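[1] just coords:
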C-alpha cells in the first residue's frame, strides 16, 4: 500500500509529542520533508503526494535521534540564521536566533575588515560579509573540524574569496588591525551547564562553557582587542543575559568608550559593545609622530 507524505508528518508529530518535544508539529514537517526529499517550503502543499518506500525508514531514524534530543539542525544538517542556511554538524555550535542581535548591532556602523573570534560554523562572519559586498574578514577557531564547516559554508555562499579562516586561540595567530571584532564566546558557567536543555549535550562543550565562571573568554578578548583594532574600531561580544554589568566594566577598564548593551528580541541583555579610541585618545600627552613634522 502506498504511503502519502501527510502520513509521515502525522507519524512524526505523534512521536515527538509523546517525547515532550516543543514545537512538535513544526519539527514533524521538517523531518518528514527531509525523509521524503521534499522542500520544507512545499511541505504544507504536499500532504497528498505519494512518497518513496525508503522515506519511512529514514523518518524512523530521524525520529529516534530527535527523541534522544539530538538537535534538529544536526539531523537535517542545516540551520537558518539571519538570511541564509548554514551547514551545521556536532563540531560547531548550533546558531541561535538571539545571536542575530550581534549581526544587527554590527550594522549600526560601517566596516570593511572584520575579525570573528571563535567562528564555529562561520555564521556570524559570513552573514556580515554577505550583507556587505565590499567587506572582507578573518574567522578563527581552535577546532580544525569547526573550521572545515566554516570553509564549506563560505564556499556554498560564494564568499571564499573574501574570508580567511585560521586556527588560533583567540588572538594568538592573528595579525593586522580591523574595523570590527565580533565574538560569541563560551559564556555558560560550569555550574549552569547542569541545568541546560539536553539538546546542548550534543554540541561541542568547549563552545558553550569555560568550565569556570563563564567570563574567562572576555578576560582575554576584551583587553587584547586594542592591539587589533583601528582607531574608532568596535568590539562586539555576545553575553549571557546576566553578565552585562561585569562585561561592560571590562570594556571600560580596558579603555573602550561608548560602551553599550543591546537587548535581544526577548528584551534580555545580549550584546556588549564599545569603541576603541586609539592610542592618542588614551594617552593624549603623546603627540603623533606626524605632528613632529608639522
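    That came in fine, so what should we check first? In this text, all values refer to a predicted model and were calculated from it rather than measured experimentally. Numbering: from 1, shown residues only.
[2] hey, let's count contacts and neighbours off CA atoms from now on
    Fine.
[3] now do the SS call for the nearest residue to residue 190 once chain neighbours are set aside.
    Distances taken as C-alpha to C-alpha, 6 or more residues apart in numbering place residue 211 nearest to residue 190, at 4.6 Å, with adjacent residues excluded. Recorded secondary structure, residue 211: coil (DSSP: H, G, I helix; E, B strand; the rest coil).
[4] again with residue 214
    coil.
[5] against that first model, consider the following:
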C-alpha cells in the first residue's frame, strides 16, 4: 500500500481484494473491519470519506484483513453481530446469530406481539433469541437455559447491554426449570448438524465456531427428541414450541412432534424447511 490513503480508497481496495478471493459481502465486511479499526460506526465512514488513514491505523486494518482472509468470521474479529436490529457481543464461545434465526424470532413476534407471556429459550448461547424476545415483548417474562456457563456469561452481558431482564440458568435443556410454573412458549435453536454435514461445513464455520453449538448426535435431531417430551410437560395447554432445524429435517421433525396437536414446518428465506412450530392441545 502507498503511504497516503483515505477511507474511500481503503474501502475500494479492500472490497476488490475480498471479491477476488470469492468472499461473500465484500463491501460490508470491508466497512465493518475499517470501522472497527478506526473506532467508528459504518455511517461515520461515509461522512469521513476523504479522511486520511495514518500508518498505525492502516497496519491495524491490514492485520484484521489478514485474519479475515485466513477464514476467521468478521463477527469474531470485531466482537459483535447485529441481530433483530440489536447488537450482540460474540466470541468463539458462542455461535454467531444467523438470519434464519431472525426468521424464527419474527414468526414468534407475529404470533405473540402485545401479549404477556412466560417464555423459555433453551440453549440460549449468546442470548440473541431471548434478548430479542424480551426487547420486543416487554410485558413478557423470559427465562433462558444453556448447558455452557461460558455461553451464559456472554448472554448475561448481552441482556445487560440491551437493557432487558432475563432469568438465566445453567443446565441441560429444561432440567433447570423443574420448579418453574408452566410456560406459554418454548423456543430452541439446538445443535442439529450430523457428523457428515459437519465435516463438510465451510472452514470459516467449522474451524472457528464452537463445535458443541453445531454438532448433534445421530441424524441431528436427538437433542430435540429429548426436548419435545419435556416441552409437552412444561407447556400450558395451547402453548407453543418453536425450534430451528436443518433444511432436510422437516419430515422427521414433524414425526417426532406427533404428541402436539398442531404441527407446522416453516420455510426460511431461501424456501427451505427451517422451523418446527408445534402447539400443545
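    Sure thing, it's come through. Just so you know, these numbers come straight off a predicted model, no measurement behind them.
[6] so what number do they get for TM-score?
    TM-score for the superposed chains, counting by TM-score structural alignment, normalised by the length of structure 2: 0.92, backed by 273 aligned residues with a C-alpha RMSD of 1.5 Å.
[7] is there a neighbour count for the residue nearest to residue 190 of structure 1? I'd like the number.
    18 (other C-alpha atoms under 10 Å).
[8] try residue 134 of structure 2
    By the criterion of other C-alpha under 10 Å, residue 134 of structure 2 has 21 neighbours.
[9] so what does it match up with in structure 1?
    Using TM-score structural alignment, the partner of residue 134 of structure 2 in structure 1 is residue 129.
[10] its match against residue 136, yeah?
    Yes. Using C-alpha atoms under 8 Å, residue 129 of structure 1 is in contact with residue 136, at 6.4 Å.
[11] identify the contacts common to these two.
    Residues touching both residue 129 of structure 1 and residue 136 (C-alpha atoms under 8 Å, 6 or more residues apart in numbering): residue 162.
[12] if I look at the residue nearest to residue 190 of structure 1, how far off is residue 239 of structure 1?
    Distance, residue 211 of structure 1 to residue 239 of structure 1, by C-alpha to C-alpha, to the nearest Å: 16 Å.
[13] now residue 225 of structure 1
    Residue 225 of structure 1 sits at a distance of 17 Å from residue 239 of structure 1 (criterion: C-alpha to C-alpha).
[14] same question for residue 24 of structure 1.
    Separation of residue 24 of structure 1 from residue 239 of structure 1 (C-alpha to C-alpha): 29 Å.
[15] more neighbours, the two?
    Higher neighbour count among residue 24 of structure 1 and residue 239: residue 239, with 25 against 18, using other C-alpha under 10 Å.
[16] the residue positioned nearest the centre of structure 1 in helix, strand or coil?
    By C-alpha atoms, centre = their mean, structure 1 has its centre lying nearest to residue 95, at 4.3 Å. Three-state secondary structure (criterion: three-state DSSP) places residue 95 of structure 1 in coil.
[17] tell me the counterpart of it in structure 2.
    By TM-score structural alignment, residue 95 of structure 1 lines up with residue 97.
[18] number of residues surrounding residue 20 of structure 2?
    When counting by other C-alpha under 10 Å, one arrives at 10 neighbours for residue 20 of structure 2.
[19] so who does the aligned partner of residue 122 of structure 2 in structure 1 touch?
    Correspondence of residue 122 of structure 2 to structure 1, assessed by TM-score structural alignment: residue 117. For residue 117 of structure 1, the contacting residues are 139-141, 170-171, 181-185, by C-alpha under 8 Å, 6+ apart.
[20] before we move on, back to that, quick check: the match of residue 95 of structure 1 vs residue 122 of structure 2, distance?
    For residue 97 of structure 2, the distance to residue 122 of structure 2 equals 15 Å [C-alpha to C-alpha].
[21] what's the answer for residue 223 of structure 2, then?
    11 Å.
[22] report the set of residues contacting both of these two.
    Common neighbours of residue 223 of structure 2 and residue 122 (criterion: C-alpha under 8 Å, 6+ apart): residue 190.
[23] what's the matching residue for residue 82 of structure 1 over in structure 2?
    Aligning on TM-score structural alignment places residue 82 of structure 1 opposite residue 84 in structure 2.
[24] does that match touch residue 132 like I think?
    Yes. Shown here, residue 84 of structure 2 and residue 132 form a contact pair, counting by C-alpha under 8 Å, at 6.7 Å.
[25] hmm, who's touching stretch 76-93 of structure 1?
    Stretch 76-93 of structure 1 has contacts (C-alpha under 8 Å, 6+ apart) with 31, 34, 73-74, 94-97, 100, 120-121, 123, 127, 145-146, 149, 152-153, 202-204, 207-208.
[26] kindly report the same for stretch 189-198 of structure 1.
    Applying C-alpha under 8 Å, 6+ apart, the contact partners of stretch 189-198 of structure 1 are 69, 209-215.
[27] please check these and keep the buried ones.
    69, 209-211, 214-215 (16 or more other C-alpha atoms under 10 Å).
[28] so the closest residue to residue 176 of structure 2 other than its chain neighbours: helix, strand or coil?
    Distances taken as C-alpha to C-alpha, 6+ apart put residue 169 closest to residue 176 of structure 2, at 6.3 Å, once the chain neighbours are dropped. Using three-state DSSP, the structure places residue 169 of structure 2 in strand.
[29] tally of neighbours for the alignment partner in structure 1 of residue 169 of structure 2?
    In structure 1, the residue matched to residue 169 of structure 2 (TM-score structural alignment) is residue 166. If you count neighbours by other C-alpha under 10 Å, residue 166 of structure 1 ends up with 18.
[30] do residue 265 of structure 2 as well
    The tally of other residues near residue 265 of structure 2 (other C-alpha under 10 Å) stands at 21.
[31] which one is it nearest to, not counting chain neighbours?
    Excluding the flanking residues, the one nearest residue 265 of structure 2 by C-alpha to C-alpha, 6+ apart is residue 276, at 4.9 Å.
[32] relative to residue 51 of structure 2, how far out is the equivalent of residue 56 of structure 1 over in structure 2?
    Under the alignment (TM-score structural alignment), residue 56 of structure 1 pairs with residue 58 of structure 2. Distance, residue 58 of structure 2 to residue 51 of structure 2, by C-alpha to C-alpha: 13 Å.
[33] which of these two has more neighbours?
    Per other C-alpha under 10 Å, whichever of residue 58 of structure 2 and residue 51 has more neighbours is residue 58, with 20 against 14.
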